[in-house]
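Chemist: the following comprises the amino acid sequence and a computationally predicted model.
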Amino acid sequence: MSAARDYGLDDDYEWPRPPVGGWTADDLDELPNLPPHTELIDGSLVFVSPQTTFHMRTIRLLDNALFHQAPDEFEVYREFTVTLNNRNRPEPDVLVARAGADTGPKRTRLLCEDVVLAAEVVSQDSVDRDREVKPRKYAGAGIAHYWRVEGNDGLPVVYVYELDPMTKSYVPMGIFHNRLKLTVPFPVDIDLTAVDRRR
């Protein structure tokens, strides 16, 4: 059986072949038939696995809480790409940007200089990317805050990082169980145990 058929495609399907030097951030909008939530990391396309219930509920919890708590000068986005540079366009699970960064209804990405917080909910296939690759890239692009969220007995645990502008790397600011209460990038208070409640 062919790999194409394994993915529900016919045998004549042509898989995207990267150009010399890899794909660019602009290519992500032009390539046909990409699966939803395709990211660009180091010029390579990264496809995500199906979402788990924990992943979906945690994203919804963070998205809703940040949406309701963010001051007017910020906008909250869910699963929206950010151009870090020409070879990197990841899609954080939740992010916060300065209001006005979105220039219209057909915009497909934000620029890194507009983003103040990137949050990643770790999946089984994204552990290395979310713990090592993405934080390094987000910090290098100057994104001031990074949250990595992992599951523990079905509840989210949030690892909070803040950018040290001198070293362009993240400094750990705390590990939060049950409740996430912060003063930056704006006052945030999230009941993490609410991840299981129907909303």
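Modeler: Nice, thanks for sending it over.

Chemist: please count neighbours and contacts with C-alpha atoms only from this point.
Modeler: OK.

Chemist: and the longest helix seen in the chain, how far out from the chain's middle?
Modeler: As assigned by DSSP state H, the longest helix anywhere in the chain is helix 53-69. How far helix 53-69 lies from its chain's middle: 13 Å, per CA atoms, centre = their mean, to the nearest Å.

Chemist: now do the following helix or strand past it and helix 53-69, the angle between them.
Modeler: Sequence-wise, the next helix or strand downstream of helix 53-69 (DSSP states H and E) is strand 74-78. Computed by axes from the mean of the first three to the mean of the last three CA atoms, to 10 degrees, the angle separating strand 74-78 from helix 53-69 equals 160 degrees.

Chemist: dropping in the other structure now:
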Amino acid sequence: MTTTLSSRWPVPPLDGYTVDDLFTLPDLPPHTQLIDGSLVFVSPQRLFHSTTIDLLVTGLRSTAPAEVKVRRQMTVVLDRRNGAEPDVSVVRTEAVTEPDVNRYRAADVLLAVEVVSPDSEARDHGAKPRKYATAGIPHFWLVEMTGTDQHPVVRVYELDPVTKAYALTGIHHDRLKTGVPFPVDVDISAEALAAL
């Protein structure tokens, strides 16, 4: 018995895809990213991933100054061959120009946040932070599940202007309190997560 596929996978160009391709190829799955010219498809979200994003977006929006906007899962163009989609981004307000905007430039992003999932662990620990740093995004947070009560732990990084790499500035377990990119104070305890 022969099985036919109802859809056809796109065939990559010899030199890989570009960001222009990411936005013009038809029928790509939602939240497709471009890393080093390759399309990256994401797995369905787990509850921890989704609720942690909600917790951070709500917390950041509650204290964000008028000069910035907090966005969830929007593509950030890092360079011609990289269009990553941080789970949460803080962008300059002037970059939010119209309701149908579908990407931001790295120069407009002050913070990129990745909530680690089993399928994204290698990218979230390695490739993406390096690419965010190279693109000049000043702040990066890496969020993982920890402890027996399975609540988030947030590692906060700041871009070192000399090395052009991220330096760890704090590890937050029950409360995320930092002064950058603006004053932030978010309850990230297991109880706060369970309340969502």
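Modeler: Arrived safely, thanks for sending. Here the structure is a predicted model, which is why all the values come from computation and not from measurement.

Chemist: one step back: which residues does the longest helix of structure 1 contact?
Modeler: 75-78, 93-94, 121-123, 151, 154-156, 187-188, 190, 192, 194-196 (CA atoms under 8 Å, 6 or more residues apart in numbering).

Chemist: tell me the secondary structure at the equivalent of residue 130 of structure 1 over in structure 2.
Modeler: Following TM-score structural alignment, the counterpart assigned to residue 130 of structure 1 within structure 2 is residue 124. Recorded secondary structure, residue 124 of structure 2: helix (DSSP: H, G, I helix; E, B strand; the rest coil).

Chemist: close enough to count as contact, residue 124 of structure 2 and residue 142?
Modeler: Yes. Counting by CA atoms under 8 Å, residue 124 of structure 2 does reach residue 142; the two are 7.5 Å apart.

Chemist: hey, what's in contact with both of the two?
Modeler: Common neighbours of residue 124 of structure 2 and residue 142 (CA under 8 Å, 6+ apart) are 114, 115, 116.

Chemist: setting aside sequence neighbours, what's the nearest residue to the last one?
Modeler: If the residues on either side of it in the chain are set aside, residue 116 of structure 2 comes closest to residue 144, at 5.4 Å by CA to CA, 6 or more residues apart in numbering.

Chemist: ok, the one you found - contacts?
Modeler: Going by CA under 8 Å, 6+ apart, the list of residues near residue 144 of structure 2 reads 115, 116, 117, 152, 153, 154.

Chemist: can we see that at 6 Å?
Modeler: Residue 144 of structure 2 makes contact with 116, 152, 153, according to CA atoms under 6 Å, 6 or more residues apart in numbering.

Chemist: doesn't it fall inside a helix?
Modeler: No. Residue 144 of structure 2 is assigned strand when assessed by three-state DSSP, not a helix.

Chemist: for residue 3 of structure 2, see how far away it is.
Modeler: 40 Å (CA to CA, to the nearest Å).

Chemist: and stretch 180-188 of structure 2, what's buried?
Modeler: Across stretch 180-188 of structure 2, burial judged by 16 or more other CA atoms under 10 Å covers 184, 186, 187, 188.

Chemist: again with stretch 76-91 of structure 1
Modeler: Those would be 76-84, 87-91, for stretch 76-91 of structure 1 by 16+ other CA under 10 Å.

Chemist: which stretches of structure 2 form strands?
Modeler: Secondary structure of structure 2 (DSSP state E): strands at 33-35, 38-40, 68-72, 75-79, 82-84, 88-92, 103-105, 109-115, 139-146, 151-160, 165-172, 175-178, 184-187.
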